[in-house]
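Q: This is the structure alone, sequence omitted:
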């Protein structure tokens, strides 16, 4: 395979979630990397899990690009930074190609925003299971829906037989849409799932072997040269501005299977600003390192490890001692651990750190999902009082006791509808159920 003269990029998208984008994307990345290309990955929209599979397939860190939460200069800077030194950058769409807030502002969070703003071609994954001619109608609708978004090629996924493939190709032939591969139905491609989506890459059994198997499947099913030819060269961009100011000089960051939801662009931005990130593992009963001046508890799956966390005295006592003199902030799962207690899926209550007064339950499940806008009521690791932050919420747990702590933020949804005061703060401790992505500039 010939190497491109400069970094090129394309978006892998589909009509909906569950069409096989992540397996196909990881396999495509692996197949291209096996040909000697330097491949990088990114995910459009808020997502912690898929970028880790991209990293496993490419051997380089993944990244998120979010047109709603990130201002255009930040998106452009991150796009350029992720492509630096690469032959090809593959961006996986969240949900369907055009799915976002639907405001038509160019900042609705959809993959179509990225395609339109940066001239990125779309490789459309067409799940043809249970259909033949209708698949052509779906493809044509997506290709013509927005003249500013170019569907450059199609991959037929979940093909049942050679006859099925021939039927779909015959229906597509008059439409002028290029088919660059057909992937047979194969249950071995599936990735295990849990309540927030795919099981984390770090927990996947035999991950390297699974990624290699996906790569072999895609190398056989796809025209890799044709796909590479579809990718568009990226224009040069400046270095990305910081998404959030670093909350300290040495930042203790919880990092294990219970606290894995930490955005790569935040880490990179803080390091670029001169901060040092020091990982520690609450599941291994490690306390926040004493030499740090702030502690960050990311989201993750503490509800799956509540009993173990509750029994880890070194972690809990060390966290409480740290919070007596230095700021501690928790997001989503981290916020749950900062509270008084957490009820697991079996209804068992486990005592948490007690640094904030709320309590949460995973037994009483209710999905909360969507973009968030927040105005900070007080100085905290997210920024100064009066500052604005954009992010998202995605959790099934619920608050069963609100406690009496002061609210940390005034919260609104992605459209700006007020959701009221949220989060909590007490002394140097703060927390929110939403995940911060970037600060928002206001006139």
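A: Yep, that arrived. Remember, it's a predicted structure, so these values are computed and weren't measured experimentally. Numbers count the residues shown, from 1 in each chain.
Q: alpha carbons only for contacts and neighbour counts from here, please
A: Will do.
Q: Which secondary structure state is assigned to the most centrally placed residue in the chain?
A: Residue closest to the average C-alpha location in the chain (Cα atoms, centre = their mean): residue 47, at 1.7 Å. Judged by DSSP: H, G, I helix; E, B strand; the rest coil, the three-state class of residue 47 is coil.
Q: And for residue 144, the neighbour number?
A: 12 (other Cα atoms under 10 Å).
Q: so how far is residue 98 from it?
A: Separation of residue 144 from residue 98 (Cα to Cα, to the nearest Å): 12 Å.
Q: go on, residue 151?
A: According to Cα to Cα, residue 151 and residue 98 sit 12 Å apart.
Q: can you pull out the strands in the stretch 1-150 of the chain?
A: Assigned by DSSP state E, counting those that start in this stretch, the stretch 1-150 of the chain shows strands spanning 8-14, 39-44, 64-65, 88-92, 122-127.
Q: and of these, who's closest to residue 440?
A: Comparison of these against residue 440 by Cα to Cα identifies strand 64-65 as nearest, at 15.3 Å.
Q: Other residues contacting the closest one?
A: 42-47, 51, 75, 78-79, 263-265 (Cα atoms under 8 Å, 6 or more residues apart in numbering).
Q: A further structure is provided below for comparison with the first:
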């Protein structure tokens, strides 16, 4: 039987990912089987979880997923000694309108799974007030249990004593305190952390994080605070339709954003997946019956993608007879041109009329519901797909027929409708689940 724990915070930037990775590696170093999950729509953190634990991590999401799907995903933790689920944003932060099960808040998963919450608190710039904040979080919602806190960015021994004393007076367990000068941060860029597969030194960074946390946090007490938990004995299927039987999937530093549960669902449904690298000037497998370009960082590699004529020609030839789909960055590459941060315009594959610019940056972020205007990759017209959009690129032109009517979580229509032309389709949102 596994023990489960949610790692959360009052806000983003408090140190959730670093603490999760450090605890995961520290427990693994003790010989424990550690299973991580990510609450919410983040396609980068699961890669770091896998690097820390040696086990694949997946997203679980109360807005996009139903209870059966979440049960199926968390069943991978059945043989673990400890389950660590990393939250997103602040503990109770979600959208205003409920989705399938909830608002997407970390607290939804904590209550649903009955996993107590370990809060990491950035106490820089405050002392006793930190205890008031934690007390408010502890009492805010029935059904969400607080295990205790780890203090982060503590300035001095006196600072630590002031905060710890106030926490103790409020009946809050303090598992440890991490000093402000500890160098355990991970490199980041405009869409979050630099992906784990791009960092040759990621193992060393996680190991150093584990060393610091082992020195300053009571690992035994944290482990004992976790709640005993057993997943369903007969989990259901993931209920995600694979886009084809033989799928050619672009995978490299420009095309790395893909939810792990999607690949799992495709393979569980019998699909075969082959990968290729556009950055290496490779084309899709000629034996595939559909090609999928996921999101990533094409804006950082636009010149190279534009110069890779073999890739561009192979993809255009593929699209003459078989479907090609792009998500976010993949959608941008299927278009006519991409303008990079320096203002240089680069020709793309030209399967769609979309033109985008990273020089004109504006944040696009949030859950999306798409109602298809035409059939797409085994999905019939009017099918409803749930996903998430997160990018800074702006649309210069989007002349093709819209792929879908796309709404945000509150039901408001958004301009990023996606496009369709011939065998090519694309969206700015990343697919998470299907409405059933």
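A: Perfect, thanks for sending it. Treat the numbers as computed from the prediction; the structure is a model and nothing was measured.
Q: After superposition, what's the TM-score here?
A: Remark: TM-score between the superposed chains equals 0.97 [TM-score structural alignment, normalised by the length of structure 2]; 434 aligned residues with a Cα RMSD of 1.3 Å.
Q: The contacts of strand 64-65 of structure 1 into a markdown table, with extra columns for distance to residue 203 of structure 1?
A: Putting the contacts of strand 64-65 of structure 1 into a markdown table (distance: Cα to Cα, whole Å) gives the following:
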| residue | distance to residue 203 of structure 1 |
| --- | --- |
| 42 | 20 |
| 43 | 20 |
| 44 | 23 |
| 45 | 23 |
| 46 | 20 |
| 47 | 17 |
| 51 | 14 |
| 75 | 30 |
| 78 | 27 |
| 79 | 28 |
| 263 | 18 |
| 264 | 19 |
| 265 | 22 |
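Q: if we take those, which one ends up nearest to residue 337 of structure 1?
A: If you rank those by distance to residue 337 of structure 1 using Cα to Cα, residue 263 comes first, at 19.2 Å.
Q: hmm, back to that, separation between the counterpart of the residue nearest to the centre of structure 1 in structure 2 and residue 10 of structure 2?
A: Under the alignment (TM-score structural alignment), residue 47 of structure 1 pairs with residue 42 in structure 2. Residue 42 of structure 2 is 18 Å from residue 10 of structure 2, where distance means Cα to Cα.
Q: since we're on the aligned residue in structure 1 for residue 146 of structure 2, how many residues are nearby?
A: Correspondence of residue 146 of structure 2 to structure 1, assessed by TM-score structural alignment: residue 151. Using other Cα under 10 Å, residue 151 of structure 1 has 25 other residues around it.
Q: Same question for residue 300 of structure 2.
A: Using other Cα under 10 Å, residue 300 of structure 2 has 14 neighbouring residues.
Q: That one contacts residue 342, doesn't it?
A: No. If you go by Cα atoms under 8 Å, residue 300 of structure 2 and residue 342 don't touch, sitting 10.5 Å apart.
Q: residues shared between the contacts of these two?
A: Residues touching both residue 300 of structure 2 and residue 342 (Cα under 8 Å, 6+ apart): there are none.
Q: aligned partner of residue 126 of structure 1 in structure 2?
A: In structure 2, residue 126 of structure 1 lands on residue 121 (TM-score structural alignment).
Q: got it, and residue 295 of structure 1?
A: Aligned counterpart of residue 295 of structure 1 in structure 2: residue 291 (TM-score structural alignment).
Q: how about residue 291 of structure 2, what does it touch?
A: For residue 291 of structure 2, the contacting residues are 247-250, 284, 322-325, by Cα under 8 Å, 6+ apart.
Q: By neighbour count, which of those wins?
A: residue 324 leads those on contacts (other Cα under 10 Å) with 29 neighbours.
Q: What's the match for it in structure 1?
A: By TM-score structural alignment, residue 324 of structure 2 lines up with residue 328 in structure 1.
Q: Tell me if I'm right that that match and residue 432 touch.
A: No. Counting by Cα under 8 Å, residue 328 of structure 1 does not reach residue 432; the two are 11.7 Å apart.
Q: how far is stretch 341-359 of structure 2 from where the chain is centred?
A: 25 Å (Cα atoms, centre = their mean, to the nearest Å).
Q: What residues in structure 1 pair up with it?
A: So stretch 341-359 of structure 2 sits over residues 345-363 in structure 1, by TM-score structural alignment.
Q: And that stretch, what's buried?
A: In terms of neighbour count (16 or more other Cα atoms under 10 Å), stretch 345-363 of structure 1 has its buried residues at 345, 349-363.
Q: do stretch 302-310 of structure 2 as well
A: In stretch 302-310 of structure 2, counting by 16+ other Cα under 10 Å, buried: 302-303, 305-306, 308-309.
Q: And stretch 200-207 of structure 2, by the same measure?
A: Within stretch 200-207 of structure 2, the residues that qualify as buried are 202, 205-207, counting by 16+ other Cα under 10 Å.
Q: How about residues contacting that stretch?
A: Stretch 200-207 of structure 2 has contacts (Cα under 8 Å, 6+ apart) with 18, 21-22, 25, 51-52, 184, 186, 196.
Q: Can you add distance to residue 234 of structure 2 and neighbour count and give those back as a markdown table?
A: Converted to a markdown table, the contacts of stretch 200-207 of structure 2 look like this (distance: Cα to Cα, whole Å; neighbours: other Cα atoms under 10 Å):
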| residue | distance to residue 234 of structure 2 | neighbour count |
| --- | --- | --- |
| 18 | 33 | 19 |
| 21 | 30 | 27 |
| 22 | 32 | 25 |
| 25 | 30 | 27 |
| 51 | 28 | 20 |
| 52 | 28 | 29 |
| 184 | 40 | 20 |
| 186 | 38 | 15 |
| 196 | 33 | 20 |
